[in-house]
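In: heads up, no residue letters with this:
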């Protein structure tokens, strides 16, 4: 049986899960209110806008977004129908394909970005001091590196709930 979390760690876990879900929900709602973009749409557009030539191989984009290949295919297909991205054969390797930012996608990103940034500031960043920002950055970079190294090859350990570890 897995050892339970102590009170402080359980409180930390619950505070993280609940506040992160509320934050992502709020950011998505506000993004959709000022644009026709979902949070996933916005994230794809940002990643493509930052890439050389505003294009990335589908596999590389999936890795950067932390999407499964099938989830990315679905996401790109949806965005392609709306003219935000295009899918093109890789110039170096015709077997692969790339997601390419379109002019309409770049315009949508540029129009949504100021509102989204204001939302991120209002709901998260403006409430943190420099020390808290530095601490959270260290914690989440370390966690991200560790999880990235583990990948999807680690066996899942059974827990009573995916969001709430056992306290017994």
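Out: Noted; the coordinates are in hand. Computed from a prediction, not measured in an experiment: that's the story for all the values here.
In: CA only for contacts and neighbour counts going forward, please
Out: Will do.
In: which helices and strands sit right next to the longest helix along the chain?
Out: Determined from DSSP state H, the single longest helix within the chain is helix 7-34. Packing partners of helix 7-34 (3 or more C-alpha pairs under 8 Å, 6 or more residues apart in numbering; DSSP states H and E): helix 39-50, helix 103-123.
In: what's the most buried one of those helices?
Out: Greatest average neighbour count among those goes to helix 39-50 (a mean of 19), per mean count of other C-alpha atoms under 10 Å.
In: Next, the angle helix 103-123 makes with that helix.
Out: Computed by axes from the mean of the first three to the mean of the last three C-alpha atoms, to 10 degrees, the angle separating helix 39-50 from helix 103-123 equals 110 degrees.
In: re the thing from before, export the helices and strands packed on helix 7-34 to JSON lines and append columns for distance to residue 88.
Out: Shown next, in JSON lines, are the helices and strands packed on helix 7-34 (distance: least, C-alpha to C-alpha, whole Å):
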{"stretch": "helix 39-50", "distance to residue 88": "14"}
{"stretch": "helix 103-123", "distance to residue 88": "15"}
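In: Please compare the first structure with the one that follows:
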């Protein structure tokens, strides 16, 4: 074993301005997610992942999407999503269809009940997003936020999986 000391760069600690922005973002995200999740659960009996699955399916062609693609979109493992989809199936929100071209793959399909549930949930959810986020910001703040998220997301997409 080599006993030569390694040289490392000292950490670039966050200054007060950076710390305020970072901690503010973290707290805002946690509290906003909590508030929106509470409203979805109270108003429609849905979790945020339920809503994410339903909206992804409603936007997909023929209201169906491959399980693996949906897992990638949600940043979940296929196993975790499969278990979640099973619970949604039991509630009649989605169903599975085998993929004819790939015996190992499956499509997740939005049911009529799932679409009706989404249509019932969407107005309240959008109202909550407006109440607790969008309507609190000016047009300039929203534009800047959009620019910021584009910058960070572009960087994160370049990172190894």
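Out: Sure thing, it's come through. Predicted, not measured: the structure shown is a model, and the values here were computed from it.
In: quick one on the thing from earlier: what does the longest helix of the first structure correspond to over in the second structure?
Out: Mapped onto the second structure using TM-score structural alignment, helix 7-34 of the first structure spans residues 16-43.
In: Against the second structure, what's the mean shift for the longest helix of the first structure, could you check?
Out: After superposition onto the second structure, the mean distance of helix 7-34 of the first structure to its aligned counterpart is 0.5 Å, using mean C-alpha distance after the TM-score superposition for the first structure.
In: That helix vs helix 103-123, what angle?
Out: Helix 7-34 of the first structure runs at 140 degrees relative to helix 103-123, counting by the same axes, to 10 degrees.
In: For helix 7-34 of the first structure, buried residues please.
Out: Under the neighbour-count criterion of 16 or more other C-alpha atoms under 10 Å, helix 7-34 of the first structure has 10, 23, 27, 28, 30, 31 buried.
In: Residue 147 of the first structure: which of those is nearest?
Out: Of all the buried residues of helix 7-34 of the first structure, residue 147 of the first structure sits closest to residue 10, with 20.2 Å by C-alpha to C-alpha.
In: of the helices and strands packed on helix 7-34 of the first structure, which approaches residue 3 of the first structure most closely?
Out: Here helix 103-123 is closest among those (C-alpha to C-alpha), at 34.3 Å.
In: so where in the second structure does the closest one end up aligned?
Out: Here helix 103-123 of the first structure aligns to the second structure at residues 112-132, judged by TM-score structural alignment.
In: OK, contacts around residue 16 of the first structure?
Out: By C-alpha atoms under 8 Å, 6 or more residues apart in numbering, the contact set of residue 16 of the first structure is empty.
In: Residue 44 of the first structure against residue 63, yeah?
Out: No. Assessed by C-alpha atoms under 8 Å, residue 44 of the first structure is found out of contact with residue 63, at 11.4 Å.
In: Aligned to residue 143 of the first structure, what sits in the second structure?
Out: Match for residue 143 of the first structure (TM-score structural alignment): residue 152.
In: likewise residue 57 of the first structure?
Out: Applying TM-score structural alignment, one finds that residue 57 of the first structure aligns to residue 66 in the second structure.
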